[in-house]
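1. no sequence for this one, just the structure:
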């Protein structure tokens, strides 16, 4: 039976500094909202016009009404006017040029149901009833339209939910994303049309779905859902009448469920624990009014510990994230920290800064390591000073870290790398990344642990791609968004012999800063996202594009085969090209189905529709095997789906039609799909399992030897037959228990 980690966490909360305990949506509002419901609680007003968008008041001559409508006047309405109708069939029509549309109005106990059409096509019904009256609420939104002329029509359906006292439908304002005032230069630099796909490449790229919150952080939690986390901002997805900054995304239906997060998760880190609970830690303090006129009501997230317990059902109605910093939080503040699962199923939390900013420096650096659950490695439960994290300033935020097969942790920060023996608290400095390339924020590259194989005794090898050679001591005003990123990829084998041999250097077809590297079940690597020039972040350097510190988005993925000879490892010819820039705050991950989910991009303080604006559209990059006949896993160890260390289990696999597994090249890939943010794919891992074919449709598989090869926790098993992988099946590696508890550290 799994140990309920939350229970000891709440018990242990007395060991930490207690923060304020207000609820996230605690009644804070902008001064413009004077509505006070009967409860006396002030309400958040979500009306917001992002940069690059344009608002049209309900009284605009471009908004056309048909039927019985009344006009009301109040300072509580946008531009002091509101149009309302309770008559069935009454409609409003608005024609616009842009890529998105939002409808704002009121909700309350007298409100009914509207039908919404875009470009003459029915989209959905909108129920505007609410038990509490609210003004300036976002009632409908649709983004990702091709840039051009569109229209929206809202029709009073004459229907209402049970308990409603009326049929009222309100129109307060419309907000158009990328309106026709957008310049030709902006359109050329940030196209919004459908992505194209090169023919006959075998790879395809499609755009389907919307995340609702910007995908700053991404983790696959089940075969049907991904968890998405954003910073506090005016996202279109709402929860309880307010913008959400966390969501569950259905990988099959593309629907989204908002999560009730309490603290600001801006630039948090994350990892799964050994019992399958996901940990999301750190973030930023409360959003102040410099973001907008709105006080979002969030609580301080810079020491937050958020817990998402396993939720494997496709019905996620009861799934949410536990987020209460007054009960559970870190021992020290961390913004831009990295979280890595280690060999006992607990997590190591590395670095970050004590408050938000751009480039790290000694006044805000947090050069320490702590654990969850806390450990007594130095002083019980006290963060451990890291000379490495102190010496790697300035560009050392979001250090790249992986638990490797000898039980140590590989860490890269700035231009430097080390091996860390966490049990002995010993740092071993390794040769720096060649040619002065820096790879951590804001000179962000991407770092990956290459596949571990029993044929090489699970020898660990690291791949580092992209980044920048910009001097991180230069002030922001001396750095330009047009300075080239690095094309370099470097590899190092983490044995004494490999370290003595040093780094092997090769070059990508394109320079990339802020790339994402995604492992495939076949052992190949796909590199996507990022830009050819500039650095990560927004609002800092010269020649910003919109607010972006980077320019010239890299729109074509590149395939990397680590087993090919040097000089023959990269393939970009024939790869599909996107038309969606994926800049700062973009993510990509392998899915259980075997394709790659690509989302996010928001190099802005808040939601924006300007050049390199906030992206909610999702793309799906499909390797050639997605269109081939694929093997199917019918069962792993019966229905238990548990894979113990060194345990031999049976797998039933249906090969392609009319064939047998006998005589085929069969590999079993155990994968951790990781926690992805800012180019850091923490815990991403592929371990080839020892296997043997025992029947036409049967395989015996041995679990990984120990937690050093694969730290205990959730994983995905893919069977690869002659280079074609199955869809993945989720398993629990290890005993499924929570990580060990150090009572001395917890009680401190």
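-> That came through fine. Quick caveat: nothing in here was measured; it's all calculated off a predicted structure.

2. going forward, measure contacts and count neighbours with C-alpha atoms only.
-> Noted.

3. State the distance from residue 635 to residue 445.
-> Counting by C-alpha to C-alpha, to the nearest Å, the separation of residue 635 from residue 445 is 38 Å.

4. of these two, who's got more company?
-> residue 445 (34 against 16; other C-alpha atoms under 10 Å).

5. In contact with that one, which residues?
-> Contacts for residue 445 (C-alpha atoms under 8 Å, 6 or more residues apart in numbering) come out as 438-439, 464-468, 512-515, 679.

6. Going by distance to residue 347, which of these wins?
-> If you rank those by distance to residue 347 using C-alpha to C-alpha, residue 679 comes first, at 19.3 Å.

7. what about residue 390, how many neighbours?
-> Residue 390, neighbours per other C-alpha under 10 Å, totals 17.

8. Contact partners for the residue nearest to it when sequence neighbours are not counted?
-> Among residues not flanking residue 390 along the chain, residue 367 sits closest, at 5.1 Å (C-alpha to C-alpha, 6 or more residues apart in numbering). Contact partners of residue 367, counting by C-alpha under 8 Å, 6+ apart, are 350-352, 385-390.

9. this is the other structure I want to compare:
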């Protein structure tokens, strides 16, 4: 899942228009993409909720949802429904929706029910196309929500209360080859667990790497970057460090070098990361996997911001071949520094970097 901007007090809107194309295998410099000649069209003036989280489904519909503890939204629940939640911090009785489904084909919005707070939750799509969302804030921090797509407007969120073993707020989810999701970390949680649960394996497992990368002042190990390596192990990056982790045995297979400069990259320093297209450099079974991490905040930005000295974001990207016997970081420079950027792998193998801000305010 993408990082959630709810704790950010500052945003530079003009950077929403900045599009960068990264050509990872042709050169080592990040460049601006040439103008495409397109234009923006306004399809809907108001979808009713803010898109804190958004996921394209296999039905070509988009499910959008937002936190529930920030007051009423701009769209009502259907049939005079109301959410009655005595644990909510803002509205105990709320007759507005905090999730909608957007139908691309008809350009229409349908309100959905979210019952507990999804603020800075995490999730991923399941093999059957369902979206599974876990954790969040307040009464939602141990809940699991599942949205099974449909084409007849009959589907809605299903919510399962307190099925997670630990509170998961700012955690990271990753789909596994066996169809389960691994849920890693979260605020104050240096552990991981799986969902759906298996009989006899209903446990939460300690992951010391998360406590080792934790800065207690700002918890710079939140929303860790996680990618499945070709050997079945997980590449996990938090703060400024990374490991290769065997989640089956609970063993750290490899410890990678600290990213040059030692500056934090994961939330709330809010860099972004992507697994680049797999490459077969030498033929046969010699497949290479490479991860790129871009942007973030300078070390000490939190202290500086408390003293009203707002330090600029990082303009560097680091690339590392996680399959190499002796992997090392290669650094590159973006045309613009940024935090809160989004990185999307395109079908042609390029990476699109969009959005973000020049400064980081905690």
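-> Everything's here; your move. Just so we're clear, the structure is a prediction, and the values are computed from it rather than from any experiment.

10. Superposed, what's their TM-score?
-> Put the two chains on top of each other and the TM-score (TM-score structural alignment, normalised by the length of the second structure) is 0.79; 312 aligned residues with a C-alpha RMSD of 2.8 Å.

11. So what does the residue nearest to residue 390 of the first structure match up with in the second structure?
-> By TM-score structural alignment, residue 367 of the first structure lines up with residue 190 in the second structure.

12. Where does residue 139 of the second structure sit: helix, strand or coil?
-> Following DSSP: H, G, I helix; E, B strand; the rest coil, residue 139 of the second structure is assigned to helix.

13. From the structure, what's the count of residues near it?
-> For residue 139 of the second structure, using other C-alpha under 10 Å, the count is 20.

14. got it, and the one 3 residues further on?
-> A count of nearby residues for residue 142 of the second structure, using other C-alpha under 10 Å, gives 21.

15. residues contacting the residue mapped onto it from the first structure?
-> With TM-score structural alignment as the criterion, residue 142 of the second structure lines up with residue 303 in the first structure. By C-alpha under 8 Å, 6+ apart, the contact list for residue 303 of the first structure reads 281-283, 325, 329-334.

16. any idea how far residue 303 of the first structure is from residue 117 of the first structure?
-> 44 Å.

17. Ok, residue 510 of the first structure next?
-> Applying C-alpha to C-alpha to residue 510 of the first structure and residue 117 of the first structure gives a distance of 43 Å.

18. Can you find the partner of residue 129 of the second structure in the first structure?
-> Checking TM-score structural alignment: residue 129 of the second structure goes with residue 276.

19. Please say which position in the first structure residue 48 of the second structure maps to.
-> So, by TM-score structural alignment, residue 48 of the second structure is matched to residue 212.

20. mind listing the strands for the stretch 401-550 of the first structure?
-> 409-413, 416-421, 426-429, 445-449, 461-466, 488-493, 504-507, 516-519, 525-528, 531-538, 548-553 (DSSP state E, counting those that start in this stretch).

21. which one of these lies closest to residue 589 of the first structure?
-> strand 516-519 (6.1 Å).

22. List the contacts of the equivalent of residue 438 of the first structure over in the second structure.
-> Taking TM-score structural alignment, the alignment pairs residue 438 of the first structure with residue 264 from the second structure. With contact set as C-alpha under 8 Å, 6+ apart, residue 264 of the second structure has these partners: 220, 239-240, 296-299.

23. still on that earlier bit, how about the contacts of residue 303 of the first structure in TSV, adding distance to residue 233 of the first structure and neighbour count?
-> Below are these laid out as TSV (distance: C-alpha to C-alpha, whole Å; neighbours: other C-alpha atoms under 10 Å):
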residue	distance to residue 233 of the first structure	neighbour count
281	18	30
282	17	35
283	14	30
325	20	27
329	22	28
330	24	23
331	26	17
332	25	19
333	21	23
334	20	31
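
24. So which of the residues you listed belong to strands?
-> Those of the contacts of residue 303 of the first structure mapping onto strands are residue 281, per DSSP state E.

25. mapping the contacts of residue 303 of the first structure onto the second structure, which are still in contact?
-> Contacts conserved in the second structure for the contacts of residue 303 of the first structure, using both residues aligned by TM-score structural alignment, their matches' C-alpha atoms under 8 Å: 281-283, 325, 329-334.

26. show me the contacts for whatever residue of the second structure lines up with residue 221 of the first structure.
-> Using TM-score structural alignment, the partner of residue 221 of the first structure in the second structure is residue 57. Taking C-alpha under 8 Å, 6+ apart, we find residue 57 of the second structure in contact with 63, 129-131, 149.

27. what's the spacing between residue 57 of the second structure and residue 347 of the second structure?
-> 18 Å.

28. try residue 328 of the second structure
-> Distance from residue 328 of the second structure to residue 347 of the second structure, by C-alpha to C-alpha: 27 Å.

29. okay, those two: which has more neighbours?
-> Legend: neighbour count by other C-alpha under 10 Å for residue 328 of the second structure and residue 347, higher for residue 328 (17 against 8).

30. Give me the aligned partner of that one over in the first structure.
-> In the first structure, residue 328 of the second structure lands on residue 502 (TM-score structural alignment).

31. any chance you could map the helices in the second structure?
-> In the second structure, the helices defined using DSSP state H lie at 208-212, 301-306.

32. Secondary structure element holding residue 715 of the first structure?
-> Take DSSP states H and E as the rule and residue 715 of the first structure turns out to sit in strand 713-721.

33. so residue 263 of the second structure sits right up against residue 299, yeah?
-> Yes: with contacts counted by C-alpha atoms under 8 Å, residue 263 of the second structure reaches residue 299, the gap being 4.9 Å.

34. So between those two, which is more surrounded?
-> Each of residue 263 of the second structure and residue 299 has its neighbours counted (other C-alpha under 10 Å); residue 263 has more, 20 against 17.

35. got a list of what the more buried one touches?
-> 239-240, 296-299.

36. Mind putting those residues into a markdown table with distance to residue 20 of the second structure?
-> Formatted as a markdown table, those follow (distance: C-alpha to C-alpha, whole Å):
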| residue | distance to residue 20 of the second structure |
| --- | --- |
| 239 | 24 |
| 240 | 24 |
| 296 | 16 |
| 297 | 19 |
| 298 | 22 |
| 299 | 25 |
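
37. from those, which single one is nearest residue 320 of the second structure?
-> residue 240 (12.9 Å).

38. Tell me which residue of the first structure lines up with residue 109 of the second structure.
-> Using TM-score structural alignment, the equivalent of residue 109 of the second structure in the first structure is residue 256.

39. And that match, how close does it get to residue 173 of the first structure?
-> Residue 256 of the first structure is 25 Å from residue 173 of the first structure, by C-alpha to C-alpha.
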